[in-house]
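> Kindly generate the corresponding structure for this input.
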Amino acid sequence: MTQPLTTPEERAQLLANGAARAVGRSIDPMPVVRLFTPDAHATWLLAALDPTDGDTAWGLIDLGIGMPALGTIKLSDLASILGPRRRPVLRDLHFRASRPLSEYVQLAQRDGSIPD
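Here you go, the predicted structure:
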């Protein structure tokens, strides 16, 4: 069985951050969840979830090509992705954000990948 991409607590925090963004609040949240492909070099550091559809996540996206950027991705799309060895996207069970999303973005753009 595949693990869920978010826990109920993470989903609640993502939705709260998404609600703040939806009403136009300028926020710089701590990333809530780190998703990755175990058999490729893609990483998603997600900070918010659109409260209207509950599926569109916003955060730092690193597809492993040296150009990480802020963007959106649907969790349902991530759940269907398989890497080259047929491994699904996984949630980093040990991830704990150590800085706001903006700092992850600065470091990732400088280094060409999301820092661990």
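> When you work out contacts or count neighbours from here on, use the C-alpha atoms and nothing else.
OK.
> so where do the strands sit in this protein?
In the chain, the strands defined using DSSP state E lie at 33-36, 43-49, 56-62, 69-74, 90-91.
> what's the closest of those to Arg21?
strand 43-49 (8.1 Å; C-alpha to C-alpha).
> quick one: contacts for the most centrally placed residue in the chain?
Closest to where the C-alpha atoms of the chain average out (C-alpha atoms, centre = their mean) is Leu46, at 2.5 Å. By C-alpha atoms under 8 Å, 6 or more residues apart in numbering, Leu46 lies in contact with 14, 31-35, 57-60.
> Need the nearest residue in space to it, chain neighbours excluded.
Excluding the flanking residues, the one nearest Leu46 by C-alpha to C-alpha, 6 or more residues apart in numbering is Gly59, at 4.3 Å.
> Let's compare: structure for the following, please.
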Amino acid sequence: MAKLPALGATSENRDPIVQVKWFTPDANWTWWVIEYDPESRIAYGLVRGLELEFGTFTLDEVEDLRGALGLPVERDLHFDPQPVSQVTDQP
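The predicted structure follows:
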């Protein structure tokens, strides 16, 4: 997570690069991380849960989440950084 832009660094970019993808294997939620502050552990990105929306979330919140089967959030190790417009086109 060290190479993520700082919070606010991409605010002028209409199509920022999503650097990291996290997902729940048993709850159908996905977080695409665009920016991150390692000191506060706050991330900014796109979240697909009940709705698709941009917002902030803490790494602590994500680490504590469990899906219906009790599985933790996982990082998609095969995800390649890409513009946010490309991830919004995915199902």
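> what's the TM-score here?
Scored against TM-score structural alignment, normalised by the length of structure 2, the superposed chains reach a TM-score of 0.83; 90 aligned residues with a C-alpha RMSD of 2.2 Å.
> sorry, back to before: from the contacts of Leu46 of structure 1, which single one is nearest Arg91 of structure 1?
When those are compared against Arg91 of structure 1 (criterion: C-alpha to C-alpha), the nearest one is Leu35, at 4.5 Å.
> residues in contact with that closest one?
Per C-alpha under 8 Å, 6+ apart, neighbours of Leu35 of structure 1: 5, 43-46, 89-92.
> now those residues as CSV including distance to Ala108 of structure 1?
Formatted as CSV, the contacts of Leu35 of structure 1 follow (distance: C-alpha to C-alpha, whole Å):
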residue, distance to Ala108 of structure 1
Leu5, 22
Thr43, 11
Trp44, 12
Leu45, 11
Leu46, 14
Val89, 20
Leu90, 20
Arg91, 19
Asp92, 18
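> Of these, which is the most crowded?
Trp44 (28 neighbours; other C-alpha atoms under 10 Å).
> Pull up the gap between that one and Gly24 of structure 1, please.
23 Å (C-alpha to C-alpha, to the nearest Å).
> swap in Asp92 of structure 1?
29 Å.
> Kindly report the same for Thr56 of structure 1.
17 Å.
> Check Arg11 of structure 1 too.
From Arg11 of structure 1 to Gly24 of structure 1 the distance is 20 Å (C-alpha to C-alpha).
> which of those two has more neighbours?
Arg11 (18 against 9).
> Helices of structure 2, residue ranges please.
With helices called from DSSP state H, structure 2 shows them at 59-64, 84-88.
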